[in-house]
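# Structure for the following, please:
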Amino acid sequence: MKNIVLIGFMGTGKTSTGKLLAKRLGAAFIDLDRAIEEEYGMTIPVMFQQKGEAYFRACEHAMVEKTAGRRNTVISTGGGTVKDPANMAALHEGGIIVCLKADIDTILARTASHGTRPVLDSEDQGDRRQAIASLLAERRRLYEVADFYVDTSTRTPREVVDEIIRQIKHEKIGGGSHA
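So this is what the prediction gives:
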């Protein structure tokens, strides 16, 4: 089975969906952010604080290269993984790219706890909404690499998984490039 790669903005449910999807498919699961933390021995917020975003992105790219060649794996990417075209090319080569999306209010609610989202944690609540809107607008074009999209705003992870499986079966039935 090709990998299934979950991309999307932070708070769209990539990790919770990925775990459940992997279980349903009998596949391995890799959360890129957790894998980076294990490999480099520090949390991502600490990495951002001590080493900076450029260092983190280099570590992220190394982890993408390490995991992209696997098979039968559900890979949950970090929210900014799409910023590097080389990451997406590597992940797309052996995988089906699924973009999870959600509306701003849902993302704001899901990312409300401080200390876990370095890109947003410096913002107060009003500024967080604007920061999310700005980042979504900035990254919208980057998400176009997806083979298909699933809106998670009003769906449970189980419903999102059902929709992903339905879409993948549709791709196979339709004789698409992911058959």
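
# can we go C-alpha only for contacts and neighbour counts from here?
Fine.

# hey, where'd the helices end up in this structure?
14-25, 32-40, 44-51, 53-68, 85-93, 104-110, 125-139, 157-173 (DSSP state H).

# Mean neighbour count, these: which tops it?
helix 14-25 (a mean of 20; mean count of other CA atoms under 10 Å).

# what's next to it, contact-wise?
6-8, 28-29, 31, 73-77, 100, 157-158, 160-161 (CA atoms under 8 Å, 6 or more residues apart in numbering).

# again, only using 10 Å
1, 4-8, 26-34, 72-79, 98-101, 152, 156-162, 164-165 (CA atoms under 10 Å, 6 or more residues apart in numbering).

# roughly how far out does that helix sit from the chain middle?
Put simply, helix 14-25 sits 12 Å off its chain's centre (CA atoms, centre = their mean, to the nearest Å).

# tell me the angle of that helix relative to helix 32-40?
100 degrees (axes from the mean of the first three to the mean of the last three CA atoms, to 10 degrees).

# Just the buried ones out of the contacts of helix 14-25, please.
The neighbour-count criterion (16 or more other CA atoms under 10 Å) marks 4-8, 27-34, 72-79, 98-101, 152, 157, 160-161, 164 among these as buried.

# how about this one, so we can line them up?
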Amino acid sequence: MSEIEHNLAKSPSHGVWRLHKTVVMVGMMGAGKTAVGRALAQRLAVPFLDSDAEIESAANMTIPEIFARDGEPFFRSKESQVISRLLEEERGILSTGGGAFLSESNRAIISARGVSVWLNAELGVLWNRVKHKDTRPLLRTDDPHATLAALYQARVPLYAKSDLSVVSDGEAAIEQMVDRVIGVLETRPDVLERN
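So this is what the prediction gives:
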């Protein structure tokens, strides 16, 4: 039995929902895309995919190492290829890096093959979640808070183009965030419906 089949068999919600399109989690670093996405996939009994993890696995390097060695444009090119492949191969929950949704071509392919869900977190919530981590290459600056604020201001108008939005307020537990995401997904029967 594969890991996915095992998870399906033990999932209490198996058979409750039918997912018709891949749900692509978008938003700023620290918004909770991976944590919420992983829990959502488990709740819906579908595969969890992570574009950053796929890139790291293919390159046998961490994202910061790729940024340092090859630069951000190279990384963004690989990121687009990976997102396109993941959207083609398997229906599930896909967590993307914070910059993935900025690309017009990525937004177009996500819209064509899946549905984007923006985890909309305020700047203060994001800062509280990322300020003690050294895994964010874009925040390796003299003033990481100012850098995060500038990224936030530049990116929010693009995230606002997502198909659906859920507030990530820093108060809700992961399971509550999953409930919120399912709530908005259920407004789109072309994406998610109860059996």
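
# quick one: TM-score?
TM-score of the superposed chains, computed with TM-score structural alignment, normalised by the length of structure 1, equals 0.90; 172 aligned residues with a CA RMSD of 1.5 Å.

# Provide the aligned range in structure 1 for the lengthiest strand in structure 2.
Ordering each strand of structure 2 by length in residues (DSSP state E) puts strand 114-120 first. Aligning strand 114-120 of structure 2 against structure 1 (TM-score structural alignment) gives residues 95-101.

# same check, this time on stretch 49-68 of structure 2
Taking TM-score structural alignment, stretch 49-68 of structure 2 hits residues 30-49 over in structure 1.

# what comes into contact with the matching stretch?
Outside stretch 30-49 of structure 1, the residues that touch it by CA under 10 Å, 6+ apart are 5-6, 14-16, 18-19, 22, 50-57, 59-64, 67, 73-79, 81, 115-119, 121.

# gap between that stretch and the chain center?
14 Å.

# and the end-to-end length of it?
Start-to-end span of stretch 30-49 of structure 1 (CA to CA, to the nearest Å) is 24 Å.

# again with stretch 134-149 of structure 1
20 Å.

# which bit of structure 2 covers it?
Per the alignment by TM-score structural alignment, stretch 134-149 of structure 1 matches residues 150-165 in structure 2.

# for that stretch, the distance to its chain's centre please.
13 Å.

# quick one, which of the helices of structure 1 is nearest to residue 146 of structure 1?
Nearest to residue 146 of structure 1 among these is helix 85-93 (8.7 Å), distances taken as CA to CA.

# Strand 95-101 and the closest one, what's the angle between them?
Going by the same axes, to 10 degrees, helix 85-93 of structure 1 makes 120 degrees with strand 95-101.

# I'd like to know which elements helix 85-93 of structure 1 is packed against.
Under the contact criterion of 3 or more CA pairs under 10 Å, 6 or more residues apart in numbering; DSSP states H and E, helix 85-93 of structure 1 touches strand 3-8, helix 53-68, strand 95-101.

# between those, which gets nearest to residue 145 of structure 1?
Smallest distance to residue 145 of structure 1 across the helices and strands packed on helix 85-93 of structure 1 (CA to CA): 7.3 Å, for strand 95-101.

# got the angle between that closest one and strand 3-8?
Using the same axes, to 10 degrees: strand 95-101 of structure 1 against strand 3-8 is 30 degrees.
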